[in-house]
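1. Any chance you can model this:
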Amino acid sequence: MDTSLADKAFPFIRVAPRPAKPRVAGLTIMADRGMGSHGLADLLETAADYIDVAKMGIGAWRLLSEDLLRRKIDAYHRAGIKVFLAGDASEAAFVQGQSQHFFETAKALGADAVEVSSAQAIMSLADKCALIRMASAAGLSVVAEAGQKGQEDWTKSLSYVLRQIEAYREAGAWKVLVQAEGISEDVDRFKGEFVLGIAARYDVEDLIFQAKDAAAQLWYVSSFGNVVNLDVDDHQVLDLELLRRGIRKRGVFGLLGAIG
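-> Okay, here's the model as predicted:
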């Protein structure tokens, strides 16, 4: 069902419509870096309709009590938001030979998905694909990361990144997350041509792009429209939704031309 926010304030002001939740594309993935219950309640009160997936990031979930983590996951689910566990602690589980236990525990706690990445651990492509299959067998969806945190060099070989994505898809990954570092973070200029090279090979609906600054978000939405899936921070959710709705950074004339 399409929604033009008719149930929100000032319904007479037209905005660009887009599908209501549950969406299959144009997903907003929000990074939760250890938010407390009160902060989460405030966020959901204002932005729940615009968040599709909560990414429990940087391994901060390892510092929370099991009760708090479960309550947070339940709160997201009540708001129609899926949850996936990401971050360095999941890589520590791999190094310690605890991946199977990690996946089973994540599923038991109510997580919908996990991330397979190699920000800290040295991991071969075969290792990552084995983890994707293991997590899938445990009943979890998998977000597999393409690229390498802390390095810009990974963008020098588009062919290898395409090979990564293909391998992840063959192994059963739900989505492939394209790392921002090296594309829009820690670079002199945004590497749009590299992103377009990926989009020329794969449907952007099967990808998630990290976009933690306004310029990157504008580029992705302007280039791919509302089908693009973006990974943003919690304070950026409303900004991104305004951009998707044609209100922010585009201008009223463009908006009216598009929906009039």
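
2. okay, CA-based contacts and neighbour counts for the rest of this
-> Noted.

3. and F224, how many neighbours?
-> 15 (other C-alpha atoms under 10 Å).

4. what does T155 give?
-> Quick note: T155 (other C-alpha under 10 Å) scores 19 neighbours.

5. So it sits against G147, correct?
-> Yes. Between T155 and G147 there is a contact at 7.4 Å, judged by C-alpha atoms under 8 Å.

6. and for these two, which residues touch both?
-> V161 (C-alpha atoms under 8 Å, 6 or more residues apart in numbering).

7. Now do the strands in the stretch 101-250 of the chain.
-> 113-116, 141-146, 175-178, 207-210, 230-233 (DSSP state E, counting those that start in this stretch).

8. so what does the last one touch, helix or strand wise?
-> With contacts defined as 3 or more C-alpha pairs under 8 Å, 6 or more residues apart in numbering; DSSP states H and E, the packing partners of strand 230-233 are strand 28-32, strand 207-210.

9. Of all these, which one comes closest to H101?
-> H101 lies closest to strand 28-32 among those, at 22.9 Å (C-alpha to C-alpha).

10. What are the contacting residues of the closest one?
-> Contacts for strand 28-32 (C-alpha under 8 Å, 6+ apart): 50-57, 229-234, 237.

11. Second chain to compare with the first, below:
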Amino acid sequence: MEFLDLPNRTLKNRLYGITSIADFGTPIGELRNILNDFHQFIDIAKIGIGCAYVTPNIEEKIKLYKEYNIKPYFGGTLFEKCYYQQRLDEYVSKLKILGIEWIEVSNGTLDISLKERLTLINKLKKEFYVLGEVGSKDAEKDLPISEWKDEINLLLDAGCKYVITEGRDSGTAGIYDRNGKVKDKLIEEMTKNVDINRVIFEAPTPKNQMFFINSFGANVNLGNVKLQDALVLEAQRRGLRSETFYLEDIQCKSPL
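-> Okay, the predicted model is just below:
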């Protein structure tokens, strides 16, 4: 069914216009059914929080994502737990055994200095594709706008493939206030002189997603998307929802 004029979408293996879903324990059978129908809309799969450490069938899950050309990685909380317990070497070894090619370096829970994160990225980028993250899971911590921008650029320069802006799976921290409202002034200033095609905005709800789609276009990178929302998000990107009905046919808008 291709007779409407809709915004053009990048196709897999896309470098931007990425949808990164969050898997918080989806059963294998359910996952297989969802991916069979909607895998073309999903690029990256985060096995969220520390779930990967206690998932009984983690090898099967990783294999399944790879079969559908989706890049799996483990959430930053597990990285931080390993960092805290000084077990990063064991963590890295396990990722290699499992065939995981992506790693997140975050400081959402721990206060890991930017200098230390840059050092880790420079080391890890030799063996992995690195995802950096900016922002805290603590709604009380309010990073100055200038620091958001500086950190994003420094993480990208250090070798991160993408930088994730913290939003939590609840959408109540980082780039959102505690009530779940996007900090639009932060987004406006933060994205000036930043390559937004290499920024993944955590947007766990359709309301969050539509804000970024209307601000930056159909091919904005979005993360922490619920697995079951992959199809709805794709419809939103194509202007097939009331809130994105008049979306322009553009690849990616300039910052706000």
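
12. thinking again about what came up before, what about the strands of the stretch 101-250 of the first structure, which gets the closest to A130 of the first structure?
-> Across these (criterion: C-alpha to C-alpha), the nearest stretch is strand 113-116, sitting at 10.0 Å.

13. What's I165 of the first structure aligned with over in the second structure?
-> When the second structure is aligned by TM-score structural alignment, I165 of the first structure is paired with I152.

14. That match against Y162, yeah?
-> No. Contact criterion C-alpha under 8 Å: I152 of the second structure and Y162 do not qualify, at 9.0 Å.

15. Count the neighbours of the aligned partner of S136 of the second structure in the first structure for me.
-> Using TM-score structural alignment, the equivalent of S136 of the second structure in the first structure is Q148. Neighbour count for Q148 of the first structure, taken as other C-alpha under 10 Å: 19.

16. Contact partners for Q148 of the first structure?
-> Q148 of the first structure touches S118, A119, W154, Q179, E181, counting by C-alpha under 8 Å, 6+ apart.

17. a markdown table for these, including distance to A258 of the first structure and neighbour count?
-> Output for the contacts of Q148 of the first structure, formatted as a markdown table (distance: C-alpha to C-alpha, whole Å; neighbours: other C-alpha atoms under 10 Å):
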| residue | distance to A258 of the first structure | neighbour count |
| --- | --- | --- |
| S118 | 41 | 23 |
| A119 | 41 | 16 |
| W154 | 38 | 18 |
| Q179 | 31 | 23 |
| E181 | 33 | 20 |
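
18. Helices - which of those land there?
-> The members of these all map outside helices under DSSP state H.

19. for those, which one is nearest K82 of the first structure?
-> Of all the contacts of Q148 of the first structure, K82 of the first structure sits closest to Q179, with 20.5 Å by C-alpha to C-alpha.

20. Can you give me the distance of the closest one to E152 of the first structure?
-> Here the criterion is C-alpha to C-alpha, to the nearest Å. By it, Q179 of the first structure lies 10 Å from E152 of the first structure.

21. okay, the strands of the stretch 101-250 of the first structure, which one's buried deepest?
-> strand 113-116 (a mean of 27; mean count of other C-alpha atoms under 10 Å).

22. Show me what that strand is packed up against.
-> If you count contacts as 3+ C-alpha pairs under 8 Å, 6+ apart, strand 113-116 of the first structure packs onto strand 82-85, helix 88-95, helix 125-137, strand 141-146.

23. buried sites along the longest one?
-> Neighbour-count burial for helix 125-137 of the first structure, counted by 16 or more other C-alpha atoms under 10 Å, picks out K128, C129, L131, I132, R133, M134, A135, S136.

24. show me the contacts for the aligned residue in the second structure for the third one.
-> In other words, L131 of the first structure. For L131 of the first structure, the aligned residue in the second structure is L120 (criterion: TM-score structural alignment). Contact analysis of L120 of the second structure by C-alpha under 8 Å, 6+ apart lists V105.

25. who's in contact with stretch 77-92 of the second structure?
-> Under C-alpha under 8 Å, 6+ apart, the answer for stretch 77-92 of the second structure is I49, G50, Y53, E104, V105, S106, N107, G108, T109, L110.
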